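A.B. asks: need coordinates for the following:
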Amino acid sequence: MKTKTAQANFAESKMNEISLLNRANVFEAGLFSWGIPEETARALTQHHSELSYTSGKLIFSQGSPADIVLWVVKGVVREVCPNPNGTQTLVRLATAGDILGLADKLNDTGQWVRRFEAWAAGPCVIAIVTRDHVRNLLKAMNPEELLTLSEKMNSAAAEWVQYYATFLGLSYRERIEMVLAELGRKFGIADGDGILLTFEPTHSDLAEMIGSSRPVVGRVLTELAEDGEIGRRERKYVLLHGGAIEAAVKGVPCGSNGHVPPSIQPAAASRRNIPLQRQHRWGR
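C.D. replies: As a prediction, this is how the structure comes out:
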């Protein structure tokens, strides 16, 4: 049985493991899935600059020029939408391979500007390439390849619309279940008790992501813990075996095993097996 210290060290090593790989490969794999030729994708990933940001650092602000394309090489980035009433919405937590600024727009003068803000959730490395470089690479693609890319981009945009249209019709509990499942896909590692989230979202993060308040998030998380869906260990969430959220991450039917590991607190004897819809991978 691993000690708590060993478990924490193991989680930390898994968080850093992918940083030992060629992070460009993660980004390239996403480009291939969009139908971009291998030669074009390699040219894009091999000719870029990298910038490092400390935790809490602003990467770009809403309305700032969007003359460069960015993707996350290492770390986690909070992509935020400032609202007119002074609040903000956490659009997503971007990690290795995710592109930042997919929702950029043209302003009245024809200049590309940022719709959202991006902040470093911790120390991170961002790769940048100019839009002119991207434009020149796209010019080299043949019409069939450009058509495939256009279709994939249209499909991805429609998927985002469907996601949020569905999201708005759910209860706060169902929204948190969906968010935790998505975090499990992006930040989860296999664990003896279920799926351990190597990145811990704060209550404020979750409140912004579901359009609610921290007290509501606290009550829902307590309910999920009592139902045996989630647990806590070393300040990290665990999506417990047999729960609906873990099943959603794995894409398998949910079935309770009636057991809550003693290493997870608070423990519970009952579960509510509420089916969760499989959702798209945000920007992955």
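A.B. asks: going by C-alpha atoms from here, please, whenever you check contacts or count neighbours.
C.D. replies: Will do.
A.B. asks: can you pull the contacts of residue 64?
C.D. replies: 113, 114 (C-alpha atoms under 8 Å, 6 or more residues apart in numbering).
A.B. asks: repeat that for residue 92.
C.D. replies: Contacts of residue 92 by C-alpha under 8 Å, 6+ apart are 78, 79, 80, 209, 282.
A.B. asks: same thing with residue 49?
C.D. replies: So residue 49 contacts 127, 128, 129 (C-alpha under 8 Å, 6+ apart).
A.B. asks: how much space separates residue 37 from residue 7?
C.D. replies: Applying C-alpha to C-alpha, to the nearest Å, the value for residue 37 to residue 7 is 41 Å.
A.B. asks: can you check residue 81 too?
C.D. replies: 35 Å.
A.B. asks: just want to know which of these two has more residues nearby.
C.D. replies: In this view residue 81 and residue 7 are compared by other C-alpha atoms under 10 Å, and residue 81 has more residues nearby, 19 against 15.
A.B. asks: sec struct for that one, please.
C.D. replies: Secondary structure, DSSP: H, G, I helix; E, B strand; the rest coil: residue 81 is strand.
A.B. asks: that older thread, biggest separation within the contacts of residue 92, which pair?
C.D. replies: The most widely separated members of the contacts of residue 92 are 80 and 282, with 13.7 Å between them, by C-alpha to C-alpha.
A.B. asks: nearest to residue 146 among the contacts of residue 49?
C.D. replies: Of all those, residue 146 sits closest to residue 129, with 19.9 Å by C-alpha to C-alpha.
A.B. asks: which strand or helix spans that closest one?
C.D. replies: Residue 129 is part of strand 124-130, with elements assigned from DSSP states H and E.
A.B. asks: still on that earlier bit, higher neighbour count, residue 80 and residue 282?
C.D. replies: residue 80 (21 against 18).
A.B. asks: isn't the more buried one right next to residue 90, touching?
C.D. replies: Yes - using C-alpha atoms under 8 Å, residue 80 is in contact with residue 90, at 4.5 Å.
A.B. asks: for the longest helix along the chain, which positions count as buried?
C.D. replies: Ranked by residue count and defined by DSSP state H, the top helix of the chain is helix 143-168. By 16 or more other C-alpha atoms under 10 Å, the buried positions in helix 143-168 come out as 145, 146, 149, 156, 159, 167.
A.B. asks: before we move on, what about stretch 218-231?
C.D. replies: Applying 16+ other C-alpha under 10 Å to stretch 218-231 flags 220, 221, 222, 224, 225, 226, 227, 228, 229, 230, 231 as buried.
A.B. asks: same check on stretch 23-34?
C.D. replies: Buried, per 16+ other C-alpha under 10 Å, within stretch 23-34: 23, 24, 26, 27, 28, 30, 31, 34.
A.B. asks: let's see this one next, to set against the first:
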Amino acid sequence: MLRHDTGGFAASSPPEGFDLKDFEEAGLRVVERRFEPKDLIFAPGDPDDQLYFLLSGVVRLYKIYGDYKEATTALLKDRGIFGKLSLVEGRWQDVFAEAVTEARVAAIQKAAIEQVIKTKPDFALKLFSSLSERLRQSDEVIESLLHREVSTRLATLLLNLGERFGREEGGRLVIEVRMTHQDLANMIASTREAVSKVMSEFQREGLIETRNRRIALLNREALAERAAGPTGLV
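C.D. replies: Sure, this is the predicted structure:
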């Protein structure tokens, strides 16, 4: 799992060695689906009868709390496994899964997985280890978001996005996923106005620059100091 040590936003990937081939070798049938940016893969109230494996692209998981604020709990890129841990039938989704870019997703029926788990303990251990770690991080992410200043949360988010989706270019780290200030606000449970104010501060201080909705990190050390800032009210 990739996660910046300042806390906050988490970017998730599967544990070492876990791949789609594990499902196929276990005899599980997978169904591939394609999504465009902003398409919802599932939402609260949808049947919770499948697990999902990200074949390509970027997907984010988020919850809505309080006054309809969004909190991103995980951002997955290529090979991330997601969905609820429970294999009990009759449950419903309680989070949103949204494609950030064009994405290919494989879906596997939980009923079939349950049968395999009964006969293949090694497969079961890998699967539950992967999902339980992501769920643990999700809870920690939401808790940390609620008690940190916007500037601290935003600096943490930018560092994580740079670590996960950045490309070195002329001494800068360019985040290759295009995002608006509203997108950033949704990821840290804040408002567009608050994020725009802090982004302007970061630019004046020479920490970042933005062009065509692409953000470049210019001073990661200074951003890390901001990410480790004091907690406080939004």
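A.B. asks: TM-score of the superposed pair?
C.D. replies: Scored against TM-score structural alignment, normalised by the length of structure 2, the superposed chains reach a TM-score of 0.75; 218 aligned residues with a C-alpha RMSD of 3.4 Å.
A.B. asks: matching residues in structure 2 for the strand holding residue 129 of structure 1?
C.D. replies: Using TM-score structural alignment, the residues of structure 2 aligned to strand 124-130 of structure 1 are 103-109.
A.B. asks: average distance between that stretch and structure 1?
C.D. replies: For stretch 103-109 of structure 2, the mean deviation from structure 1 after alignment is 1.3 Å (mean C-alpha distance after the TM-score superposition for structure 1).
A.B. asks: which position in structure 2 aligns with residue 6 of structure 1?
C.D. replies: By TM-score structural alignment, residue 6 of structure 1 lines up with nothing at all.
A.B. asks: burial of residue 6 of structure 1, as a residue count?
C.D. replies: Considering only other C-alpha under 10 Å, residue 6 of structure 1 is surrounded by 11 other residues.
A.B. asks: gap between residue 152 of structure 2 and residue 38 of structure 2?
C.D. replies: Look at residue 152 of structure 2 and residue 38 of structure 2: by C-alpha to C-alpha, they are 26 Å apart.
A.B. asks: higher neighbour count, those two?
C.D. replies: Comparing residue 152 of structure 2 with residue 38 by neighbour count (other C-alpha under 10 Å), the higher total belongs to residue 152, at 25 against 14.
A.B. asks: now which residue in structure 1 aligns to that one?
C.D. replies: Structural alignment (TM-score structural alignment) places residue 152 of structure 2 against residue 174 in structure 1.
A.B. asks: can you give me the neighbour number for the spatially closest residue to that match that is not a sequence neighbour?
C.D. replies: Of all residues not flanking residue 174 of structure 1 in the chain, residue 276 sits nearest, at 7.8 Å (C-alpha to C-alpha, 6 or more residues apart in numbering). Other residues within reach of residue 276 of structure 1, judged by other C-alpha under 10 Å, total 20.
A.B. asks: now do the SS call for residue 276 of structure 1.
C.D. replies: With three-state DSSP as the basis, residue 276 of structure 1 sits in coil.
A.B. asks: that one and residue 248 touch, don't they?
C.D. replies: Yes - between residue 276 of structure 1 and residue 248 there is a contact at 5.8 Å, judged by C-alpha under 8 Å.
A.B. asks: quick one: what's aligned to residue 213 of structure 1 in structure 2?
C.D. replies: If you follow residue 213 of structure 1 across to structure 2 using TM-score structural alignment, you land on residue 191.
A.B. asks: repeat that for residue 98 of structure 1.
C.D. replies: Using TM-score structural alignment, residue 98 of structure 1 lines up with residue 80 in structure 2.
A.B. asks: number of residues surrounding that match?
C.D. replies: Using other C-alpha under 10 Å, residue 80 of structure 2 is surrounded by 25 other residues.
A.B. asks: contacting residues for the residue sitting nearest the centre point of structure 2?
C.D. replies: Note on structure 2: the residue nearest the mean C-alpha position is residue 75, at 1.6 Å, using C-alpha atoms, centre = their mean. Residues near residue 75 of structure 2 by C-alpha under 8 Å, 6+ apart: 10, 11, 12, 58, 59, 60, 61.
A.B. asks: helices of structure 2, start to end?
C.D. replies: Using DSSP H, helices in structure 2 cover 20-25, 110-119, 121-145, 150-165, 181-187, 192-204, 220-227.
A.B. asks: how big's the offset between the first one and structure 1?
C.D. replies: Translated: helix 20-25 of structure 2. Compared with structure 1 after fitting, helix 20-25 of structure 2 deviates on average by 5.6 Å (mean C-alpha distance after the TM-score superposition for structure 1).
A.B. asks: quick check: residue 16 of structure 2 vs residue 72 of structure 2, distance?
C.D. replies: For residue 16 of structure 2 relative to residue 72 of structure 2 (C-alpha to C-alpha), the value is 24 Å.
A.B. asks: can you check residue 162 of structure 2 too?
C.D. replies: Residue 162 of structure 2 is 16 Å from residue 72 of structure 2, by C-alpha to C-alpha.
A.B. asks: which one's more surrounded, those two?
C.D. replies: residue 72 (27 against 21).
A.B. asks: does that one touch residue 59 like I think?
C.D. replies: No - judged on C-alpha under 8 Å, residue 72 of structure 2 makes no contact with residue 59 at a distance of 10.6 Å.
A.B. asks: residue 50 of structure 1 pairs with which position in structure 2?
C.D. replies: Superposed on structure 2 with TM-score structural alignment, residue 50 of structure 1 falls opposite residue 32.
A.B. asks: what residues are up against residue 20 of structure 2?
C.D. replies: Per C-alpha under 8 Å, 6+ apart, neighbours of residue 20 of structure 2: 53, 79.
A.B. asks: distance of it relative to residue 84 of structure 2?
C.D. replies: To residue 84 of structure 2, residue 20 of structure 2 is 17 Å away according to C-alpha to C-alpha.
A.B. asks: just to revisit the earlier point, dump the buried residues of stretch 218-231 of structure 1 into a markdown table; add distance to residue 123 of structure 1 as well.
C.D. replies: As requested, the buried residues of stretch 218-231 of structure 1 are exported to a markdown table (distance: C-alpha to C-alpha, whole Å):
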| residue | distance to residue 123 of structure 1 |
| --- | --- |
| 220 | 30 |
| 221 | 27 |
| 222 | 30 |
| 224 | 31 |
| 225 | 30 |
| 226 | 34 |
| 227 | 35 |
| 228 | 33 |
| 229 | 30 |
| 230 | 27 |
| 231 | 26 |
